[in-house]
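J.: this is the structure alone, sequence omitted:
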């Protein structure tokens, strides 16, 4: 989900609710503790230099059980971050601590925002020497010992 999409959805909601992909709800007393711009500059296993950008939301649930983040408040936080940080209309990546800090993509199911599990992938499959029928959807399929790409 791009930042412009959440800005369009928020004014239509009475409450802001997040859930994990498995249906588990993020506790309703969560806070959005950060909104930021993340830039990742890296080299893939095929030697190509790449840059990825994302808007980061960090969710945190605290012990203040009466806290409820309203759509207008989140919209104001987003607008302030756009002004001060010059955030662009990029995809949103959500950080949320489950058993460890996880990074999630974001979707909307008509009622709640869904934290979608992210997966790794090889960005240089042509450089790995792995036949297409043997390639998996995670990074280990490309960068295995003696594969020639790592």
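T.: Structure received. As the structure is a prediction and not an experimental result, all values here were calculated from the model.
J.: alpha carbons only for contacts and neighbour counts from here, please
T.: Noted.
J.: mind checking how far the most centrally placed residue in the chain is from residue 66?
T.: In the chain, the residue lying closest to the centroid (CA atoms, centre = their mean) is residue 93, at 1.9 Å. Going from residue 93 to residue 66 by CA to CA, to the nearest Å gives 26 Å.
J.: next one: residue 26
T.: 14 Å.
J.: comparing these two, which residue is more hemmed in?
T.: residue 26 (20 against 8; other CA atoms under 10 Å).
J.: wait, the more buried one touches residue 17, no?
T.: Yes: applying CA atoms under 8 Å, one finds residue 26 in contact with residue 17, separated by 7.3 Å.
J.: tell me which element the residue nearest to the centre of the chain falls in.
T.: strand 92-97 (DSSP states H and E).
J.: try this one side by side with the last:
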């Protein structure tokens, strides 16, 4: 989800809820402790220089049970961040601490925001030798007919 998308969604909400992919919800008394614009300049394992820009939201559970961030307030924080930091309309990445600080992509299911698990991936698999598919091997001493479906060998 990009920053422009959350800005369009927030005015239509009564409350803000974030849910992890495992079904657990971020406690409703969370704080958005910071919004930032992060630029990552790096080289991948294949030698390609890359740039990545994300808008970063950091969620924090402060155990302040009387706190409830409303959509209008979050929208004002987003707009202030754009004005003061020159934030671009980039993809949003959310930091939230469960066991350690995790980074999540952001999605919306029509009622609440979903913190989508991020996965590491090789960006240069064609040049560094890694492969996303496992090679097929023949185990010696077996024949293809012995492990046919419903053959009873497994």
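T.: Sure thing, it's come through. Quick caveat: nothing in here was measured; it's all calculated off a predicted structure.
J.: show me which residues of the helix ranked longest in the second structure are buried.
T.: Determined from DSSP state H, the single longest helix within the second structure is helix 71-85. Judged by neighbour count using 16 or more other CA atoms under 10 Å, the buried positions of helix 71-85 of the second structure are 71, 72, 74, 75, 78, 81, 82.
J.: need the contact list for the closest residue to the last one other than its chain neighbours.
T.: Pointing back at residue 82 of the second structure there. Spatial nearest neighbour of residue 82 of the second structure, excluding adjacent residues (CA to CA, 6 or more residues apart in numbering): residue 88 at 7.2 Å. Residue 88 of the second structure makes contact with 37, 55, 82, according to CA atoms under 8 Å, 6 or more residues apart in numbering.
J.: helix/strand/coil for residue 88 of the second structure?
T.: coil (DSSP: H, G, I helix; E, B strand; the rest coil).
J.: look up how far residue 51 of the second structure lies from it.
T.: 14 Å.
J.: what does residue 104 of the second structure give?
T.: 19 Å.
J.: which one of these two has more residues nearby?
T.: residue 104 (21 against 9).
J.: please report the distance of that one from residue 117 of the second structure.
T.: 5 Å.
J.: same thing with residue 73 of the second structure?
T.: Taking CA to CA, one finds residue 73 of the second structure at 26 Å from residue 117 of the second structure.
J.: where do the strands of the first structure begin and end?
T.: For the first structure, the strands defined by DSSP state E cover 18-20, 30-43, 49-61, 92-97, 101-108, 113-117.
J.: what's the mean distance for the second one versus the second structure?
T.: Between strand 30-43 of the first structure and its aligned partner residues in the second structure, the average distance after superposition works out to 0.4 Å, using mean CA distance after the TM-score superposition for the first structure.
J.: how far does that strand sit from its chain's centre?
T.: 8 Å (CA atoms, centre = their mean, to the nearest Å).
J.: what range in the second structure matches it?
T.: Mapping strand 30-43 of the first structure onto the second structure (TM-score structural alignment) gives residues 30-43.
J.: buried ones in the matching stretch?
T.: Neighbour-count burial for stretch 30-43 of the second structure [16+ other CA under 10 Å]: 30, 31, 32, 35, 36, 37.
J.: ends of stretch 88-95 of the first structure, what's the gap?
T.: 18 Å.
J.: onto which residues of the second structure does it map?
T.: Taking TM-score structural alignment, stretch 88-95 of the first structure hits residues 88-95 over in the second structure.
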